[in-house]
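A.B. asks: for reference, the sequence and a predicted model appear below.
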Amino acid sequence: MKYLKMSAFILLYMAVYFIISNYIGFVFGIFYMIKEIIVNPDVFLYGSPDAFMDTFVKNSVWFMAIAALVSFPIYAFILWLRKQNIFRVCGFSGISVKDMAITALMGISLNFVIEYLVAISSLNDLSPSVQQMFSQIFDGNSFVVILIAIGIVGPFIEEVIFRGLILNELRRNIPLTAAVIIQAVLFGAYHMNLTQGIYATLLGIILAQACIKMKSIWAPILIHMLFNSTSVVLAKLIDPYILMTYQYFILAGSVILLVFTSILAWRGKKSIVNIY
């Protein structure tokens, strides 16, 4: 019975953000079509549907950001109904300046390492449509908008869901190792494409370990934010030629930095069984 209850809550936590973001996208689509019918009826009736899809994809970062802002109080309400506090359950405890610096550097170096592994393994070829979608998003939005949505808001709500709610729901009912693996697999599957799913699963394990070892959800939040933000900065501000020219130096430096920060993060840290 307890496993059925655990599974039900995990599905609920995953469904809330997913449903809200899709609902916002649906509402946007309806209003966009109404506007096009009024303003450009001929274009709407006889034009290519690709134009609508391009607009929809470009604005998807807004759907994600708004959904995150709406979802958090809903999660808080769900836990309130369970007589729990979202800040205590998720582990919003203090984190030292030293640990903040370590996790930030870990997020940046981890991005370079994983991006390089994805590139040399041709993982991007497994989901070409996803790469096209990201190109549309990055080309159709400003640096600030993408940084806020993908670099800050998205990682925050994903960490609340997976390293906060789901990981701790699992930890209450099953062994810690199994909990870490299951939440990582769910995190990978949540991205709904093979390329991201593979490396997101690996990332999910690392983020869970950071959360457990540092006893604060701020650790994986910072790693995740810097991981995503690095991708945004590289895509929007850095000349690809520079990255290609110095790729081996960048990779070597990133590996060294990742190993160094991982040792600092893990040294002397003791995991805890549950946080509530």
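C.D. replies: Yes, it's here. Residues are numbered from 1 along each chain as shown.

A.B. asks: going forward, measure contacts and count neighbours with C-alpha atoms only.
C.D. replies: Fine.

A.B. asks: residue closest to the middle of this structure?
C.D. replies: P155 (4.1 Å; Cα atoms, centre = their mean).

A.B. asks: which helices and strands does the helix or strand encompassing P220 pack with?
C.D. replies: Per DSSP states H and E, P220 falls inside helix 218-236. Identification of packing neighbours for helix 218-236 by 3 or more Cα pairs under 8 Å, 6 or more residues apart in numbering; DSSP states H and E yields helix 97-120, helix 143-146, helix 154-159, helix 194-214.

A.B. asks: comparison target below:
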Amino acid sequence: MNNKNVLSAALYIILFVSLFVLIQSLSLFAGSQFVSLLRSPQATNGVDMIKDGESLAMTAVVSSLITFVLFVATKWAPVSRNYLKTRPWGVFIWSGLLALGSILPMEFIVEKINLTMPEGTQAMFESIMKVSWGYIALGIMVPIAEEIVFRGAIQRVLQNALGERNRWIAIVIPALIFGVIHLNLAQGLHAFVIGLLLGWLYSRTNSILPGLVLHWVNNSVAYLMFNLMPQMNDGKLIDFFHGNNRMMYGGLFFSLCIFVPALFQLWKETDKGKK
């Protein structure tokens, strides 16, 4: 591990995070200004909410696209088809299953710690989730932008600077930053844990694609649950099981029966790919 390389990596990480936050902040500001222009005094709250959601979702799509183009064009996050040539379809499937198996346990942990999102953040996400553009934003474009920045750029630079011996440091630091930028404990804890899984997948494959599948499934399930089961949006995990504790713990056990084998299979598959 070379001190000069570590310093260079630290400076790059500061640059990457600063640009990511700047693009997100400017897009959020532009979106909020656009929303205020679209608001009509004669409109009902429902109409206003749809306008708000569409505007915020579209600005999220644009900011994610700008982030993607910037990081790929500058080669801060190199993109190639090399990993796809290995035909890693099994890795993709297990990555999706890993995401599915993590959803209920993570929700259970967040509830037990008694963490909730700030009301403003909750309202913003709800307005985005209610529109079709919301899925393009939160389900597709945001995962792409975040994986490009946090794994394709930040973790790649750290791995190169720290070497194989310190690979877990290169996994934990991007996951920690990923959690912190969410600016609230409820989302931050979930982002940190998911970030560890995403970072582990990247370190095993040197590709953002398996993590992108995991991220996409995680966000897609959240979007589907919000729209298919609106009664759950203000509820607890126990409400999903109609107040039945036995069913809830059975659901958690079933989730772990997906999560643990998926983790094991990914460890095997990615090890085979390395060899």
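C.D. replies: Ah, there it is. Since we're looking at a predicted model, the values are computed, not measured.

A.B. asks: thinking again about what came up before, the helix holding P220 of structure 1 vs structure 2, average distance?
C.D. replies: Mean deviation of helix 218-236 of structure 1 relative to structure 2 after superposition (mean Cα distance after the TM-score superposition for structure 1): 1.0 Å.

A.B. asks: to the chain's geometric centre, what's the distance from that helix?
C.D. replies: 9 Å (Cα atoms, centre = their mean, to the nearest Å).

A.B. asks: what's the match for the residue nearest to the centre of structure 1 in structure 2?
C.D. replies: Residue pairing (TM-score structural alignment): P155 of structure 1 is matched to P143 of structure 2.

A.B. asks: and for I182 of structure 1?
C.D. replies: Match for I182 of structure 1 (TM-score structural alignment): I173.

A.B. asks: for L251 of structure 1, which of the helices and strands packed on helix 218-236 of structure 1 is the nearest?
C.D. replies: When these are compared by Cα to Cα, helix 97-120 sits nearest L251 of structure 1, at 6.3 Å.

A.B. asks: which residue of structure 1 sits farthest from its center?
C.D. replies: What lies farthest from the middle of structure 1 is D42; by Cα atoms, centre = their mean that is 39.5 Å.

A.B. asks: related to what we said a few turns ago, any idea how far the residue nearest to the centre of structure 1 is from K270 of structure 1?
C.D. replies: 25 Å (Cα to Cα, to the nearest Å).

A.B. asks: among the helices and strands packed on helix 218-236 of structure 1, which is nearest I263 of structure 1?
C.D. replies: helix 97-120 (9.8 Å).

A.B. asks: how close does the closest one sit to structure 2?
C.D. replies: With mean Cα distance after the TM-score superposition for structure 1, helix 97-120 of structure 1 averages 1.3 Å from its match.

A.B. asks: for that helix, buried residues please.
C.D. replies: Within helix 97-120 of structure 1, the residues scored as buried using 16 or more other Cα atoms under 10 Å are 99, 102-116, 118.

A.B. asks: now stretch 114-123 of structure 2
C.D. replies: Result for stretch 114-123 of structure 2 [16+ other Cα under 10 Å]: no buried residues.

A.B. asks: go on, stretch 59-79 of structure 2?
C.D. replies: 59-68, 71-72, 76-77.

A.B. asks: and the residues you listed, which of them are in helices?
C.D. replies: T59, A60, V61, V62, S63, S64, L65, I66, T67, F68, F71, V72 (DSSP state H).

A.B. asks: between those, which is nearest I194 of structure 2?
C.D. replies: Distance to I194 of structure 2, by Cα to Cα, is smallest for S64 among these, at 19.4 Å.

A.B. asks: what's the closest one aligned with over in structure 1?
C.D. replies: S64 of structure 2 maps onto A68 in structure 1 when the alignment is built from TM-score structural alignment.

A.B. asks: residues in contact with its match?
C.D. replies: Y17, S21, V153, G154, I157 (Cα atoms under 8 Å, 6 or more residues apart in numbering).

A.B. asks: for the host helix or strand of S55 of structure 2, what is the distance to the chain centroid?
C.D. replies: Per DSSP H and E: S55 of structure 2 is located in helix 45-73. How far helix 45-73 of structure 2 lies from its chain's middle: 16 Å, per Cα atoms, centre = their mean.

A.B. asks: likewise stretch 130-140 of structure 1?
C.D. replies: Worked out by Cα atoms, centre = their mean, stretch 130-140 of structure 1 lies 16 Å from the chain centre.

A.B. asks: again with stretch 227-242 of structure 1
C.D. replies: Distance, centroid of stretch 227-242 of structure 1 to centroid of chain: 17 Å (Cα atoms, centre = their mean).

A.B. asks: list the buried residues of that stretch.
C.D. replies: F227, N228, S229, T230, S231, V232, K236.

A.B. asks: so what's the first one closest to, chain neighbours aside?
C.D. replies: What it means is F227 of structure 1. Closest residue to F227 of structure 1 apart from its sequence neighbours, by Cα to Cα, 6 or more residues apart in numbering: G107 at 4.5 Å.

A.B. asks: map the one you found across to structure 2 for me.
C.D. replies: Per TM-score structural alignment, G107 of structure 1 is aligned with A99.

A.B. asks: that match and V110 of structure 2, how far apart?
C.D. replies: Counting by Cα to Cα, the gap from A99 of structure 2 to V110 of structure 2 is 16 Å.

A.B. asks: coming back round to it: contacting residues around the following helix or strand past the helix holding P220 of structure 1?
C.D. replies: Sequence-wise, the next helix or strand downstream of helix 218-236 of structure 1 (DSSP H and E) is helix 240-245. Residues from elsewhere that reach helix 240-245 of structure 1, judged by Cα under 8 Å, 6+ apart: L234, I250.

A.B. asks: what does A15 of structure 1 correspond to in structure 2?
C.D. replies: Match for A15 of structure 1 (TM-score structural alignment): S18.

A.B. asks: show me the contacts for its match.
C.D. replies: Taking Cα under 8 Å, 6+ apart as the definition, S18 of structure 2 has no contacts.

A.B. asks: host element of it?
C.D. replies: In the assignment (DSSP H and E), S18 of structure 2 maps to helix 3-38.

A.B. asks: show me what counts as buried in that helix.
C.D. replies: 6, 9-10, 12-13, 16-17, 19-20, 23-24, 27-28, 31-32, 34-35.

A.B. asks: starting at the chain centroid, how far to that helix?
C.D. replies: Offset of helix 3-38 of structure 2 from its chain centre (Cα atoms, centre = their mean): 16 Å.
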